[in-house]
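1. Got a sequence here, can you build the structure:
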Amino acid sequence: MSTTFTARDDGDALIIHFDSPAGLNDFRNSSLRDSLYAAVQERETPQVALDLEQIDYLSSSGVAILVGLKRRIDTRNGKLVLFRVQPVVSDLLKVMKLDRYFPITADEPSALAALRPVPTN
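-> Have a look, this model is predicted:
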C-alpha cells in the first residue's frame, strides 16, 4: 500500500499534509518514510509543520516514523511542529509522553508561528 503526502513551501517552512492515515501506520511502507526523510534532508535547517488532520490512529510504525523524522530534523538544527492533531492521536502521544517531545499546535498559522525564531530585543 502506498499512501502519499503533499509538501509545500511556506517561506522558510515546509508544510506536510498526509492524504490518509494508512501509509504512516503501515510498517511495510518504507517508500513513505524514505520520502519524508528525503524532503527533510534536502533542507539546510528544516522547519517542518506536519498536518495530522487525516491521521485518526497511530500505530507503533507511525510513532517510529514521527520519531525518526524529528531526530533527522533535530540533527540539522531544525524544528518540527505537529498541528491539527486528532484527539485520539493526541491522547496516545500524551500517554507515551511524546507530547513533551513534539510541539503541538491547533492549526497551521500557529504551527508556522511556532517555527519562527523568537525575536530578541
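
2. make it CA atoms for all contacts and neighbour counts henceforth
-> OK.

3. Just want the most central residue of this structure.
-> residue 50 (3.5 Å; C-alpha atoms, centre = their mean).

4. Now do the strands for this protein: every range, in order, please.
-> Listed in chain order, the strands of the chain (DSSP state E) span 5-10, 13-18, 47-51, 79-83, 104-105.

5. could I get those strands as a markdown table with distance to residue 67?
-> A markdown table is the format used below for the strands of the chain (distance: least, C-alpha to C-alpha, whole Å):
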| stretch | distance to residue 67 |
| --- | --- |
| strand 5-10 | 17 |
| strand 13-18 | 15 |
| strand 47-51 | 12 |
| strand 79-83 | 10 |
| strand 104-105 | 14 |
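
6. To compare with the earlier structure, here is another sequence to fold:
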Amino acid sequence: MSSFRTREEPDGLVIMLDDAAGLNDFRTSAFRDMLYELVEAIEMPRVAFNLSKVDYLSSSGVAILVGLKRRIDTKKGKLVLFGVQPVVLDLLRIMKLTQYFTFADDESQALASLRPVSTA
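-> Okay, the predicted model is just below:
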C-alpha cells in the first residue's frame, strides 16, 4: 500500500501524499521505491508534488526528494514542489536546496510551470 495518490493532468502528473510519514520514514524503502518506479516508467516525467501535508522533513525525506529530482532530471523531465509549508521551506533554504528545486504556491501554478515552453 502506498501513502500517495497520483492524478494525470494534461500538463503533468500530480502526486498527493495521503500520509506525510511515508516521506520521512527511514525504516522502509517501499514508499521511496514506489515513487521512483512511478517516474522511471514515464518517458519525460513532468511532476507536480503536493507537499502541503508535510510539516516536518527528516533527512530521509530530503534524500527521497533529491533522489526523485535526480531521476526526473536524468529523463529530461521537470519536478515542481507545491504547497510547501513555511517550516519545510525554511529547512530547504538552510540546506541551500531552494536553488535546486522549483517551487509553486499551489497546484495550478505548479502545473502551469510544467507546460512545455512554446518555441513558435
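
7. so of the strands of structure 1, which one's packed in deepest?
-> Most buried of the strands of structure 1 by mean neighbour count (mean count of other C-alpha atoms under 10 Å) is strand 47-51; its value is a mean of 26.

8. what packs against that one?
-> strand 13-18, strand 79-83, helix 108-115 (3 or more C-alpha pairs under 8 Å, 6 or more residues apart in numbering; DSSP states H and E).

9. Distance to residue 60 of structure 1 added to these, as CSV?
-> Converted to CSV, these look like this (distance: least, C-alpha to C-alpha, whole Å):
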stretch, distance to residue 60 of structure 1
strand 13-18, 17
strand 79-83, 17
helix 108-115, 24
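
10. hmm, back to that, structure 2: which residue goes with the residue nearest to the centre of structure 1?
-> Alignment note (TM-score structural alignment): residue 50 of structure 1 maps to residue 49 of structure 2.

11. which residues touch its match?
-> 14, 15, 16, 79, 80, 81, 82 (C-alpha atoms under 8 Å, 6 or more residues apart in numbering).

12. let's go with 7 Å and repeat that
-> Residues near residue 49 of structure 2 by C-alpha atoms under 7 Å, 6 or more residues apart in numbering: 14, 15, 16, 80, 81, 82.

13. Compare the helices and strands packed on strand 47-51 of structure 1 and give me the one nearest residue 97 of structure 1.
-> Nearest of those to residue 97 of structure 1, taken as C-alpha to C-alpha: strand 79-83 at 14.7 Å.

14. Measure the mean distance from the closest one to structure 2 post-superposition.
-> Here the mean offset of strand 79-83 of structure 1 against structure 2 after fitting is 0.2 Å, by mean C-alpha distance after the TM-score superposition for structure 1.

15. who's in contact with that strand?
-> Contacts for strand 79-83 of structure 1 (C-alpha under 7 Å, 6+ apart): 46-52, 70, 73, 102-108, 111, 115.
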